[in-house]
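>>> Build the 3D model from these lines:
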Amino acid sequence: MNFKLRKYMGPNFNEEKFLNAPNVLYEEVKTEGVAPDNYHAMSIYPEYFKIDGKWILAKESRMDGVVVINDNLELEVKEFRNLKMGDKVIVGRTEDASEGIYLHANGFSQIDYEKDIFAFRGERSRETSYTKDYEQLYELLKYEKENGYVVWVLGSAAVFSKGSRDAMAKLIEEGYVDALLGGNAVATHDLEAGMFNTALGQDIYTLEPKHNGHYHHLDLLNKARKAGSIEKLIESENINSGIIHACVKNNVPIVLAGSIRDDGPLPIVISDVYKAQDMMRSHIKKATTVICLATQLHSIATGNMTPSYRVIDDKIRPIYFYSVDVSEFAVNKLRDRGSLEVTTIVTNIQDFLVKLKENLV
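From the prediction side, this is the model:
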């Protein structure tokens, strides 16, 4: 295997600016769920904080979270809503060590050439060559299957065609998926395909609209709610194909976050948005690679809680993040929201998943 993790080069804390830097300051939370003024908000990059003369890395991070020093002088990154009375929140809005806070943005950089100031096709679009990206992704997923935790975020386009649905199910069966995140629609239409071979009433292979097909997803939802769980639905309706079936069969965790648009929804859907966010983050905290397909909102939500690094056995490694969509706007939107470390691929989701299956299985 040719794949190698990008090596992390940490700061040189023997430099004068680090040695002379003060210890970081903190203030205690006076109102539950409210950070003190001048709180320090986190980025996606490794950040170090000087405590009792030592520079300490926040091992688990989240963009826009705040940093709490616990009783063991360890760092926790929390959302505002999870702050408790007495939490010691780090304050300071510089990132250059002058307040005991240092953001290290270039730890994984591998720049061995100088780019021209002027060059064509600097952005990612439908005209970009993705050959190298695919080849690197194949090798990455082979590596992660044995060494990492791969989280997939799916939109319903992944199940609207037989090819992509079958390919994704095969990737799950072969161990390339450790957790699945999404919304009500992706699971609803996948299970609809398992029962009726349709998605929103259209045959997923021939594209033929079925008589009364617009009832299919509603009938599926009604049967699922009657069954009480997707596991019981799969058993009672003898569903033996698809993404959700593969997850259940192979014990792959599924987190479905509710939406105001949802029909039904399925019994597994988490209607409390903050509980759903917490469940999503429980998997993002373990993720070493994240792949988002054809879902702008869930991709941005996942990107906002995914740092650029992970600490495993005291070693710092990169988190690889992919956003794949047929729309250039959708993949570039994620970059606009601060997730600059994302690799974007503009392509049809069926083509993407089938290509992965053919090169990995």
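
>>> make it CA atoms for all contacts and neighbour counts henceforth
Will do.

>>> residue ranges for the helices of the stretch 101-250 of the chain, please.
Remark: helices assigned in the stretch 101-250 of the chain by DSSP state H, counting those that start in this stretch are 131-147, 162-173, 184-196, 216-227, 230-236, 243-249.

>>> Second chain to compare with the first, below:
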Amino acid sequence: MTPSQPATEVVEAEGHLIDSQLMNAMFDTVVRHDGAFEVLEFRIGRTNDEPSFVSMRVTASGTPALDSLLAELVTLGCRVARAENAHVVPADRDGCAPEDFYSTTNHQTSVRLNGQWVTVERQRMDAVIVVEKGAGGTDRAVCRKLREIRKGDAIVCGVHGIKIVPEFQARDRLGFAFMSNEVSSERRVEVGVARIADMMRAAKKAGDRIAFVAGPVVVHTGGGSYFCELIRNGYVDVLLAGNALAVHDVEQALYGTSLGVDLETGRAIEGGHRHHMRAINAIYRAGGLRKAVESGVLKSGVMYECVKRNVDFVLAGSIRDDGPLPDTIMNLVEAQDRYTAALQGVKLVLVLSTMLHGIGVGNMLPAWVRLVCVDINPAVVTKLADRGSSQTIGVVTDVGGFLHHLAGALKEN
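Okay, the predicted model is just below:
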């Protein structure tokens, strides 16, 4: 049997390669694939703004091994040096892509079409890139989920003609040390809260939208009133949550309890275990959350403030939900689509004690959207911080106390 011939390709990368540990990651990737590399050119950026550049020849045992290696190098920001257009193959049936379709990351991506680099729209991870005609007949590239593919769609395949720009770690380490994806429960919460409050003020000053992804713990820990304060002060443009947040928020508004526990005294109320079911029943009788507010049935709470302030809220259901509320979307595909639509144009996301919805939203976001995860469990914060973005901030603390500090910090100045 004739042994396969070694295959080689020249790749390039540009950016803050050393600060962000991308250079080491590239070398490690080649070695892990039993390949070899030769650095042809390396220029180190001399200022905070000047990027570094590397050109290297990578070699693998054969073409299949090289293709596998290149696919992983592309996710680290490498691009094939040869100026080739992206390889586009039509889908042969609905919901299915060609076998070698390119699976996206959450980093900014461009594809080469007709000799021009075109920025991919609706960037997100775990999607395919579809090429279609835009206004004026120009080519545009758009991320789509597998289920959105239709027969005949032009799907980008392979790794040629694809360029990724990873989010780089800032070189201004002193000024932006907090803006890292390190997770620690040993930092003063007030310091983190002050920085996050500054980010929120800056976002509103720039006209950007802020989204919150919240779990029922917001209500259980007594943070509901502080969250309402954020809504009234215009810091919440989008609320994404599950059925439980709304149910226990309504329970607290109608009966003063959450899971049957009096939030003022911390004591379980006799018969309190029925309160959340009575809350669901009351909203059903009113015809939904909006009608409950309009009719005066619901007079306070997070959902009340969202309705009164026209905050865009989406409630996504799950298999464990009681009720659910009439506003809760139990169709998973519809809920994902509504979440995705609500997140368009959002530049800052705060995830408050909800691993399920938080990770789901994290997967929908491009890497350049800043994401703050607040949870008492360090493992949850770490999972979100590992989504591949240097823009992720983890705060390990009680969410009720966090909201208390945040509402106070936003009152200052």
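
>>> circling back: for residue 207 of structure 1, which of the helices of the stretch 101-250 of structure 1 is the nearest?
helix 162-173 (10.0 Å; Cα to Cα).

>>> still on that earlier bit, please identify the most buried of the helices of the stretch 101-250 of structure 1.
Mean neighbour count (mean count of other Cα atoms under 10 Å) peaks for helix 184-196 among the helices of the stretch 101-250 of structure 1, with a mean of 25.

>>> circling back: using JSON lines, lay out the helices of the stretch 101-250 of structure 1 together with distance to residue 16 of structure 1.
Shown next, in JSON lines, are those (distance: least, Cα to Cα, whole Å):
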{"stretch": "helix 131-147", "distance to residue 16 of structure 1": "38"}
{"stretch": "helix 162-173", "distance to residue 16 of structure 1": "50"}
{"stretch": "helix 184-196", "distance to residue 16 of structure 1": "53"}
{"stretch": "helix 216-227", "distance to residue 16 of structure 1": "63"}
{"stretch": "helix 230-236", "distance to residue 16 of structure 1": "59"}
{"stretch": "helix 243-249", "distance to residue 16 of structure 1": "52"}
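
>>> Out of these, which is closest to residue 206 of structure 1?
Ranking the helices of the stretch 101-250 of structure 1 by their distance to residue 206 of structure 1 (criterion: Cα to Cα) puts helix 162-173 first, at 9.2 Å.

>>> just to revisit the earlier point, quick one: which of the helices of the stretch 101-250 of structure 1 is nearest residue 316 of structure 1?
Nearest to residue 316 of structure 1, of all the helices of the stretch 101-250 of structure 1, is helix 131-147, at 13.9 Å by Cα to Cα.

>>> Residue in structure 2 paired with residue 218 of structure 1?
The alignment partner of residue 218 of structure 1 in structure 2, by TM-score structural alignment, is residue 277.

>>> Likewise for residue 78 of structure 1?
Under TM-score structural alignment, residue 78 of structure 1 pairs with residue 144 in structure 2.

>>> just residue 187 of structure 1 next, same as before
Residue 187 of structure 1 maps onto residue 246 in structure 2, by TM-score structural alignment.

>>> so its match touches residue 303, yeah?
Yes. Using Cα atoms under 8 Å, residue 246 of structure 2 is in contact with residue 303, at 6.5 Å.
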